[in-house]
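Student: Below are the sequence and a predicted model; questions follow.
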Amino acid sequence: MTIYRFGEFELDPTQRRLSKGESVVRIGARAFDVLACLVANAGQTLSKDEIIKSVWPTTHVDEAALRVHMVALRKAIHDGTSPTCIVNIPGVGYKFAKPVSKTDHNIPAEAELPIRQTLPANHARLIGREEFINRSVELMDSARLLTITGPGGIGKTSAAIAIARALEGQFDQLFFLDLATLSSSDLVTSEIASSLGLSVFSADPLPGIIQSIGRSRALFVFDNCEHVIDVCATVIEQLLRLTPNAAFIATSREALRVVSENVRKLPSLAVPEADEVPDTIEAYAALELFHERLALVGGQGLRQPEDLPIAAEIVRRLDGIPLAIELAASRAAGLGLQNTASSLSNPINALRRGRRTAPPRQQTLKATLKWSYDLLLPEEQILLCHLSAFAGPFNIAAASALSPKSLGPETFEDALAGLISKSLISTTRRDGRMRLLEMTRAFAREQLEASGQMDACGLSHALWVIAELEHAKAEWRQMEKADWMNAHGDLIHDVRAALAWCCKSESRALCLQISAISHILWTQLGLMNEELQVVERAVRLMEEGTATDPLIEAQLRSAMGHVLFHVRGVTADDEAVRQFKIAGDIAEDLGDHVEIVRAHSGRCAVITTQGKYAEAVDVALRLEHKFGRMPGGASSRILAMNKHFLGEHEEMNRLCHLALEASSKTVGRTTTSGAGYDQRTVALMLMAKTAWIQGFGTRAIELAEEAVAEALNNDDAISTCLAIYVSAFPVYFGQNKLETARHLLDLLRELAIKHSISRSLFWADGFEPLFDEPSGNRQRLEAAFVGDTNGARLETVVVLAGKRSGSALVDWALESNAGWCRPELIRLKGELLRDEHPEEARRLFSAAIDASVAQGSPLWHLRAAKSLAASLGNTGRNEGQRLINAALATFPEPPPPCEMEEAEALLDA
């Protein structure tokens, strides 16, 4: 592993981590790849093609893509000193100019992998599996799907992890999915998307998964497929067909029955024949495992010759099943070998005879679990049963929270230590978190239900989940996203389990509370579609009459509005507004500023997309009058967005600076907005678009670049899309920088498909016809707006398309209260009438000039002046030249070349 250092920065390509001192530096994925390429070749000049080939090895992109991500990179590593780290050599390429030192470290095999989600560690040495693993690795050289089958406890997961580690060098990305925690097959694709870092805003995230994987070399381990096997088979079959370089390892008790599947049954460990006395421990893998496990828990293994025949009888009786052998070895450390063998004999045989319908090895494992459980101390049995409530990993504090009060602190500690030493609890994380193996958990839950303690334990678990969610919410502003996800991401499994228990036990109040406060977890994991199902059920319970704490209701209804806005798109806008309105009224009665901001900013986000800018401004002003300025600059952000669309440029700029100032004082992203936009991104993008309209073309490009760069570095798909479609794309396209505009549109579409953001895809579809040839374009433009409202999307596309929009779209856009582009819309109306109604056209051009002057918009002023000058013809040549010169005089800097070409032609005429 190589670590690079330059200035105050440290770059770890293996961990994909950039840090400055003790702080992690936020940087977009592509920008990180560009940096890694440049730093590894520090001092050398790399051509643009060389960098593009390194960063996009399987995708064709042009130089515009590199420029967009280079801006994000430079923003991330700017340290305020000169010279800059990255030097652009015109016509040649880029060079990393600062001194770079590197340090090579040897890392153990189980260390973190250079992937977005690591494999669990195999904490113990695998015994007796070398041939199976080696043959499987060889098989994967020519195959893309390997399914490892076998009964529970046979070691399928450990074998799959070992095979994946052996294949690590052949793949760029490696993902492990533990499907045992999923309560429904409907969650499989969402789990895959979440592991890829995608947000799931639709019922079918598969298109986004396919696009995210693309042609990259990715290896997926699907562990514990048996209870969701039909969906796993369907999904894997589609991914095999549509992602040509991806490969899959699945573990299941049965084959997936997928075309091109390679099925390998994992056998039991080799055991001695009946009455055979082996010469050495190493003669049989089952004996070797028994010895190693016994030595681990008891300090010594099979040391005496007379131990071997007894141990041979034990492992033979357990059919060579690794988990059963580990359980028996853990007990032998306390019982002794002979006593262990004697205690196994009758109970195991009796239990196996009682389960004739189950496969023989499954009978053996269940019988061994029952035998091991029966030998536990009473307090160990009680604790094991209660710990089965955890669906995901847990730490000592969590285990203590679920421990019955009757155990007491000391008894709890002894019982937990006993369960660990007897292999009934395994440690799966480097931070010491523990979990029950799925077979053990299922058995313990059966015992818990039989004991009559299921409801008491379920209640304790639900209360623990609530406390953990509150803790996660409090830490969101204090931790980097990656660290927060590592600390709290696995909590989602217990949230699902707690909600399932609440529904089953009809604990409606707890169900509502968990549904309300889990919003941040669903959002950060990208499981928005699943959250929609959760909050819809909760809202139904409320509306059926379930007594609800007002704050919980406000949180739930805001969450409902949030997910409706993003998941259902424009078809659910009215219902989203209704939910936000109810939430806002409740929050105002409570005086809870956080929920007031969340509800009303969410409501304003929806009505803004509908073109109701004045209404959104009224909402924000009323709240400021009633409560003062809202926390975190939220009211400034709402007002700025809608003042922009109303065309009040100076007020918008003032409000954006307020929002930027507020955002500079906060840690982490804003979490109060009902629509989830980053407020710095919003401020920067509005200032960029306004700068373009006010004649600051160069400044507009700089601000648009900064807005997109910040959103990319924050890994914020929603804000990145917003920055592109509201600002960056119009600024670039409007200045005829079509190459960059094309890349931004491609990036918008890519993010919209990957994260299933239908609203952003809607914008992308509206922009696409702008790149058509002028002839035959109008029908395609009109088709893009079927079923839409006359809001910002329509206004933006009409402005960018110009006369190609046609009368129907221009008239529709003029019906809105869009002040930001009204002078241009009036001009376009005149252009469409110029040939048939020249007098009316000239009247409209004059009105457009007056409106642009009143608004302080030199860009619209110049365009209207050119239209009027052209319509005056030779007879009005002097007046036309005066109009154009007057318009040019209002520009604070030279107008963009695309605007000057026609102006110069008219002046020359």
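Tutor: Done, it's in. Numbering: from 1, shown residues only.
Student: When you work out contacts or count neighbours from here on, use the C-alpha atoms and nothing else.
Tutor: OK.
Student: so where's the longest helix in this protein?
Tutor: Longest helix of the chain, by residue count under DSSP state H: helix 454-475.
Student: Next SSE downstream of that helix?
Tutor: Beyond helix 454-475 on the C-terminal side, the first helix or strand identified by DSSP states H and E is helix 481-488.
Student: buried set for that next one?
Tutor: Neighbour counts over helix 481-488 (16 or more other CA atoms under 10 Å) mark 481, 484-485, 488 as buried.
Student: angle of it against helix 454-475?
Tutor: 160 degrees (axes from the mean of the first three to the mean of the last three CA atoms, to 10 degrees).
Student: Put this next to the first one:
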Amino acid sequence: MPSLSEPPSAVFQLGHARVNLRERVLLRNGEPVQVGARAYAILEALIEADGGLVTKHELLARAWPGVVVEENNLQVQLSKLRRALGDDRACIVTESGRGYRLLAARANERTRSEIANGPRNVPGNGDHPTPPAARLPNLPPPIGRDHAISSVLGALTCGRALTLIGSGGIGKTTLSMAVAQRFEAERGGHVMVIELAAMATADEVARAVKARLSAHGASGTSGNSGSLLLLDNAEHMIAAVADIVHRVLDDYPALHVLVTSREALAIDRETLMPVEPLAVPEREADEQTVRRQAAVQLFMKRVEATGRPVHGDPEEIGLIGEICRRLDGLPLAIELAAARVPTLGVEGVHRGLADQLTLLSRGFRTAMPRHRTLRATLDWSFALLDSRSRTLLRRLALFTRRFSIESLCAVACDATLPVSTVIDGIGELLAKSLVKVSFDGPIAHYRLSESTRAYALEHLLSAGEVKEVSARHARDLASRFRNQEAAGSGPALVTGEHPEDMLDDTRNAVDWAFSPDGDVRTGVELSSTLVSALLARAKLDECGRRAALALQARQALPEPAMPPAAAIRLKIALAAVLPNLEGPVERACELWREVHEHALRIEDDGLRARSYWGLWNAMLSSGKVSDARRYAEQFEQFARQKHCRWQHIFATTLAATAAHCAGDHHGAAATLEAVVQHVQAYPNDAAEIRQFAVDPLAVCYAGLARIRWLEGDVGEAARLASRSLDLIPAETMEPWFTHVLGVVAAPLALISGDRERARHYLSIMRSQTTLHRLTIWHEFGECLAAILLIHDGDVVRGLSRLERTLDSLLARGFRRLTSPLIVECAQALISVGRTSDALDRLQDAQAFCEINGSFYFMPEILRGRGLCAHAMSRTFDTDRPYDAHALTRAKACFTKAIAMAQSQGARMWELRATLDLIKLPLGDEEANEARNALSALANRFDACSAVPEVREMFALLASTQPSPALS
């Protein structure tokens, strides 16, 4: 096979050392020796001089093309080269003041001859037997590769040389074998498979190729369909394989060549086809969509092969989808993960992904050695890199997602790794499929797979570079954020970068900055931008934790530690999330006051508007309705003075909501309806308001739903509650989804008697609050669930749960809409004979509401006190069954509740108090008056209503004879 030759003088002998210039390999006593790229360039120049003198300037130009460096750098590289040659170091001779020359370099004629003419011995008759022909394994079709197989076969029809490129473990070999099977079955041609992984020299490759072609009788005219030569795993012999394939294509016109490699051959007539990962489900995909993804199907099939059944419940399927997503759809990683399921279970594998390289450490015994563990696969790739590319790869470990060339240089470059080297290095990593690239138009973004990143991070730790590289990473991010803010873009992630990429990188930088080896000042500065981004993405729990940590760390820094704006951003973030997380709510009030004072001091109108909204929300959450109303009115006045229409509409909405909480339902309803009309007419105003993460229509519909229920229009209330839920944006549902469920949808369903709907809402609320760690709203939902339990008849268990969660909620300073919870708790306490405890709770609630102007539920508190007085009036004395003074107090409470409800237009509260009044032992005249009042109320309600009190009213009226006053 004369065409399979290397050019002359490709292989040289230097004493005990052998150099292959084409493959860039140096062997000493038959063992490979690592030589850096610059040292190797010097060796090449000396060999090419064929014993002649090479000047220092020539060597510097060869090793550092286009770069001016000090002469001592040349001395360093020559020292490395001499160490690599060992006992043969004397081959490099120094001629003082002139340069260097290489002695005793001679071409290895035996090697060249064997490459050119094939082995001297036929297989089985010499020292170097040709490996036996590989047979096609009888494998089932690979999962998720049907389209890829067809594409490869089509490409082989159009061209004769195709290289499947991709990272280790991506499934190149599996795909190529499936292609070979189809090629053989459909085209009837010979398939010759050569596994290159175990071959170390071009000599071996050449012999193997010649032997396969000879064994199959391949020739230059071997039929119309031709034969297929499959060269598997060529990356470690890429130059030799490229030369051989080039010559084979010339000598065998009917032969097709399929190569698998982690980098391209870079020859003409080569078609490249990247092997993509298996399809993985999106994060929010439903169960059926998750099941359809190829990566998930592979995982489940491999688990079933272990004998462990896959339960297939939605939770387990969701975890499998997350596992496959975290493993980037990499088939090898997925198979290795599936192999651990019998031991760890699906949940255990999911938890173990934090340490992928350890978890994915047991593969099939039939796999190639480098594919038996994920670490072995990566070791194989890492060994093919030169030292500079290895350094670059490990420094890329700090990028959790995509990164730009600017970020790459800022983090990776230093005195040992200049920009030009980094640019070359990223090209090599791309060529060897260790880094992926994607494009947003002309802009390139790079990314490591999760497993490659974990491997690179291990090497970064081993090299002792974590502190230095992490510091550069953190400083670069901080600088870019500062520059963006100085340019007027505000505290946001860098424009032009993918937000989620920047978010993850900033998280990592902040984590390092607050570590023992970190930089606290940089951590606080980065946190101020990070928490703003987290808040905008409704990641409330993480936002709160990071803001609290940064504010605490800031206290230990000397003043001025950072620009005031950074501290204000941290305060805004923490204040915004505290009323949803664990509180205390009063801390949120304090923080918003500090923000407001700062806004007034620096005359920042945008910050001032934000502080008004924050103060209103914090005050309302703490039950301080009068303060909330005052700040809303100040906001209205401020917006009016600034002629800012959208801010004025927003402030008006807040003022109306506060008025509703103060008991002015009629006025609030009129204002909210006007706001709805305005926002529908001017949708741009609504868009401006949403920058505060609030939809004004959702707020209006929620308030109107409560008011309509109070007025007795239960059907309209339910419709408005649904409309409020419909307006919650899917991309940032929380905390507003839980908020609407908790303050409108679930309570209205519960007090309307629709227990199943209430149960459904509360189930969703429990799930959401647990998932997002919204502790305050979780406890609020648990209070409602406890009330539902009481309504179901399980008073003892429901009351125990209600008292526990209600007390925890109040201890956090959360008093928004807690009065109805207190009234329900009081009623349950009365039913189990704990009337004094009930009265204590009601008296505390009444005092708090009166001090803070919260009169929305005051009629209910008064009714509750009437129930306590009624319970206390019972003497169990047959002669005097009721205590007159207690009865008088009960009547007074019910009467006052009715009067206040009437003044508010709250017919539901009026109905409840009237029904309880009728249950007192009244005189005939008082009883008639109460029934007449009830009859008048009946005209305002639907007789078909499912609300328990409405049904009770109509049943009571139907059971009594008309009084003279009604005739």
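Tutor: Nice, thanks for sending it over. What you see is a predicted model; the values in this text were computed from it and never measured.
Student: coming back round to it: give me the mean deviation of the longest helix of the first structure from the second structure.
Tutor: Compared with the second structure after fitting, helix 454-475 of the first structure deviates on average by 6.8 Å (mean CA distance after the TM-score superposition for the first structure).
Student: Please, where are all the strands along the stretch 351-500 of the first structure?
Tutor: Using DSSP state E, counting those that start in this stretch, the strands of the stretch 351-500 of the first structure run over residues 426-427, 434-435.
Student: Make a markdown table out of those strands and add distance to residue 701 of the first structure.
Tutor: Listed next are those as a markdown table, based on distance: least, CA to CA, whole Å:
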| stretch | distance to residue 701 of the first structure |
| --- | --- |
| strand 426-427 | 52 |
| strand 434-435 | 51 |
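Student: With distance to residue 889 of the first structure and mean neighbour count as extra columns, can I get those in JSON lines?
Tutor: Formatted as JSON lines, the strands of the stretch 351-500 of the first structure follow (distance: least, CA to CA, whole Å; neighbours: other CA atoms under 10 Å):
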{"stretch": "strand 426-427", "distance to residue 889 of the first structure": "73", "mean neighbour count": "18"}
{"stretch": "strand 434-435", "distance to residue 889 of the first structure": "71", "mean neighbour count": "20"}
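Student: one step back: and which of the buried residues of helix 481-488 of the first structure is nearest residue 89 of the first structure?
Tutor: Ranked by distance to residue 89 of the first structure (CA to CA), the buried residues of helix 481-488 of the first structure are led by residue 481 at 35.4 Å.
Student: Tell me how far the closest one lies from residue 524 of the first structure.
Tutor: With the distance defined as CA to CA, to the nearest Å, residue 481 of the first structure ends up 9 Å from residue 524 of the first structure.
Student: can you give me the strands for the stretch 151-300 of the second structure?
Tutor: 161-165, 191-195, 227-232, 255-261, 270-274.
Student: now for the ones you listed, which one comes closest to residue 431 of the second structure?
Tutor: strand 161-165 (8.9 Å).
Student: tell me how far the closest one is from the chain's mean position?
Tutor: Here strand 161-165 of the second structure is found 34 Å from its chain centre; the criterion is CA atoms, centre = their mean, to the nearest Å.
Student: Can you tell me the closest non-neighbouring residue to the aligned partner of residue 631 of the first structure in the second structure?
Tutor: Aligned by TM-score structural alignment, residue 631 of the first structure pairs with residue 647 of the second structure. In space, and not counting its chain neighbours, residue 647 of the second structure is closest to residue 639: 5.6 Å by CA to CA, 6 or more residues apart in numbering.
Student: again, but for residue 949 of the second structure
Tutor: In space, residue 949 of the second structure is closest to residue 912, 6.6 Å off (CA to CA, 6+ apart).
Student: what do you get for residue 322 of the first structure?
Tutor: Closest to residue 322 of the first structure by CA to CA, 6+ apart is residue 154, at 5.7 Å.
Student: so stretch 215-228 of the second structure corresponds to what in the first structure?
Tutor: Going by TM-score structural alignment: stretch 215-228 of the second structure matches no residues.
Student: before we move on, what about stretch 897-916 of the second structure?
Tutor: Under TM-score structural alignment, stretch 897-916 of the second structure corresponds to residues 848-867 of the first structure.
Student: For that stretch, list every residue counted as buried.
Tutor: Quick answer for stretch 848-867 of the first structure (16+ other CA under 10 Å): 848-849, 851-853, 855-867.
Student: Could you do stretch 662-671 of the first structure as well?
Tutor: For stretch 662-671 of the first structure, by 16+ other CA under 10 Å, it's 662-663, 668-671.
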